[in-house]
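**Q** only geometry, no sequence info:
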């Protein structure tokens, strides 16, 4: 149906969209709350730390990290500042480029992310992985990958 040039969602599309947006928000809220309670860190802090833990030498450029975790560079900077105060990350000039800044995961940061990972994986399983069958989970991943590529 088109009114005023807008291609409105049909009833099924609108219902699916609303289930997606509410479900994704509820999931993120639950994961964040459970990480806060179990490990004293937010989901966005955990995501940043976990990406560093998987990077070569546990180091990433701040700009690449922002792109990877789909956050603004400003938000990554604020998150990095909080994590640096805890001793979990250190900033340094990018190797071979005096203008760039890299973020490096410290040993205590690695310990923190490993501890938090236990709670996080349990929560992800409880609230998503064990709720839907494996085929649906794989399709959800493929679908969201397409969305990310498009954006």
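**A** Ah, there it is. From a predicted model like this one, the values you see are computed outputs, not experimental measurements.
**Q** make it CA atoms for all contacts and neighbour counts henceforth
**A** Noted.
**Q** so which residue is smack in the middle of the protein?
**A** The chain has residue 47 as the residue nearest its centroid, 4.6 Å off, counting by Cα atoms, centre = their mean.
**Q** can you show me the helices along the protein?
**A** Counting by DSSP state H, the chain has helices at residues 11-39, 43-54, 62-68, 73-85, 107-124, 134-150.
**Q** give me the number of residues near residue 42?
**A** 19 (other Cα atoms under 10 Å).
**Q** in addition, the following structure is provided for comparison:
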């Protein structure tokens, strides 16, 4: 058994700050979207990824990759969104084993209504407190971390 390589003071400081962001940011994004639109951040992100897709439709596996989600998590969220009339599922014509998820007109209206408030929250909570150089540095740092977490490049965040 090898000896533990403990974090230096600088590494620990960075790690503690990252864990704070991991805890605080999702809750802040959920709060804004829940208050303003009755959505969680993940529900909004799912609708947003569908809104950007051709014909506002994706295979479930592609939607999972774009939302950085596991199929079981995505399935639970799609079930809730489907119950609210925001998406609908259908068999995939090209692959009978696959399922497509499409944004309904109600889902489109919901994402259009939610987008300005969400962007304002993202700006207020993260982007506007950084300089352009810091935004670029943050992107570079997160690219390295995402590659470590998703070495096969399956998630949308791995594309950038």
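**A** Ah, there it is. Everything numeric here is computed off the predicted structure, so don't read it as measured data.
**Q** tell me how the two chains score on TM-score.
**A** After superposition, the two chains reach a TM-score of 0.93 (TM-score structural alignment, normalised by the length of the first structure), with 149 aligned residues with a Cα RMSD of 1.4 Å.
**Q** which residues touch the residue nearest to the centre of the first structure?
**A** Shown in contact with residue 47 of the first structure (Cα atoms under 8 Å, 6 or more residues apart in numbering): residue 69.
**Q** look up how far residue 78 of the second structure lies from the aligned partner of it in the second structure.
**A** In the second structure, the residue paired with residue 47 of the first structure according to TM-score structural alignment is residue 45. Separation of residue 45 of the second structure from residue 78 of the second structure (Cα to Cα, to the nearest Å): 12 Å.
**Q** deepest in the core, which of the helices of the first structure is it.
**A** helix 43-54 (a mean of 20; mean count of other Cα atoms under 10 Å).
**Q** identify the residue of the second structure aligned to residue 27 of the first structure.
**A** Residue 27 of the first structure maps onto residue 25 in the second structure, by TM-score structural alignment.
**Q** excluding its backbone neighbours, what's nearest its match?
**A** residue 125 (7.8 Å; Cα to Cα, 6 or more residues apart in numbering).
**Q** neighbours of the one you found, how many?
**A** Counted with other Cα under 10 Å, residue 125 of the second structure comes out at 14.
**Q** so what does it match up with in the first structure?
**A** Per TM-score structural alignment, residue 125 of the second structure is aligned with residue 127.
**Q** likewise for residue 11 of the second structure?
**A** So residue 11 of the second structure corresponds to residue 13, using TM-score structural alignment.
**Q** quick one: its match and residue 151 of the first structure, what's the gap?
**A** Distance from residue 13 of the first structure to residue 151 of the first structure, by Cα to Cα: 20 Å.
**Q** do residue 144 of the first structure as well
**A** Counting by Cα to Cα, the gap from residue 144 of the first structure to residue 151 of the first structure is 11 Å.
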